[in-house]
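Participant: make a model of this:
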Amino acid sequence: MKKRRIEGRALEDVERTLHTSFCAAANSISQLYTQAQNQNKIAFHAGQRHALEKLFDSIHHQHGGRPSAADISNYIKAELDNVSQAELSVMQTQNAPPFAQQHMAPTNPFTRVTTQERSHTPYQNGFFSG
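Facilitator: Okay, here's the model as predicted:
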């Protein structure tokens, strides 16, 4: 009878230790996820800041502070094209086939809006029109 109690307590101790370890691991994963989300927010805001600073610099340095709506629109369109090309390049690099199949063109699972399609947006004569 005494032996069963000792075995039962030992089993309870093992279960308690396992539960404590599991909770600690779950909390660590939760903290890691929260930190990753915060870093994503910081990176997103840094990207926004960078884009606005580039636009601000373009307006003041290339156009003397008084660009036309067409100048701003053309600048933004060119920057969007550059970003689209960079994104496409990264996706193609990530989706590159194994070495034996590199002669085949990789397929892009995402559809991109082409420059031609973008030129027919409702904003063409909207937000930046004078």
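Participant: from here on, just use CA atoms for contacts and neighbour counts.
Facilitator: Noted.
Participant: state the helix or strand in which residue 45 lies.
Facilitator: For residue 45, the element it lies in under DSSP states H and E is helix 2-57.
Participant: now the element after that helix, going C-ward?
Facilitator: Next helix or strand after helix 2-57 toward the C-terminus (DSSP H and E): helix 69-94.
Participant: I'd like to check the angle between that following helix and helix 2-57, please.
Facilitator: 140 degrees (axes from the mean of the first three to the mean of the last three Cα atoms, to 10 degrees).
Participant: run this one through as well so I can compare:
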Amino acid sequence: MNNSSTSAPNNTDASSFNNAATQIQKMSGSECISRFHQQLSATNNRALRTFNKMSSDFKFTVLTLANRSNPGTFQERDIGEPFESFDEEKSLLIIRSMNEISRWGSLIPRYISEFDKKVTG
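Facilitator: Presented below is the predicted three-dimensional model:
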């Protein structure tokens, strides 16, 4: 069987798949362990993971709800900030707001039909 009859070309250049052209950053063992533990603790923090993966609309809602109980705590520029950038007091307000939104989710049905817009009397 010759090479021209194969369905895919035989390309031995794998650099596009494994980023072989990129330079690996050197670090000491203690730096590596420190970075590992920092990333591990970030993945163990449920509030951090939840807040950081949400859209800016969700973050706006959470921070607005937090501002209702503590006016002026959060500014508009805080919407784009990651969870870890807030101090403990602000983090606690964010967690309380997310818990409140979660509670609301259990109070309303999963889906409300748009046909319910008309109230019959």
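Participant: got a TM-score for the pair?
Facilitator: Once superposed, chain against chain, the TM-score is 0.22 (TM-score structural alignment, normalised by the length of structure 2); 55 aligned residues with a Cα RMSD of 5.3 Å.
Participant: circling back to that earlier point, output the contacting helices and strands for the helix holding residue 45 of structure 1.
Facilitator: Of the remaining helices and strands, none touches helix 2-57 of structure 1 by 3 or more Cα pairs under 8 Å, 6 or more residues apart in numbering; DSSP states H and E.
Participant: mind doing that once more with 10 Å?
Facilitator: Helices and strands touching helix 2-57 of structure 1, as assessed by 3 or more Cα pairs under 10 Å, 6 or more residues apart in numbering; DSSP states H and E, comprise helix 69-94.
Participant: in the helix it packs on, what's buried?
Facilitator: Across helix 69-94 of structure 1, burial judged by 16 or more other Cα atoms under 10 Å covers 71-73, 75, 81, 84, 88, 91-92.
Participant: mind giving me the packing neighbours of that helix?
Facilitator: Using 3+ Cα pairs under 10 Å, 6+ apart, helix 69-94 of structure 1 sits against helix 2-57, helix 115-118.
Participant: could you pull out the helices in structure 2 for me?
Facilitator: Taking DSSP state H, the helices of structure 2 run over residues 15-18, 29-44, 46-53, 56-69, 88-107.
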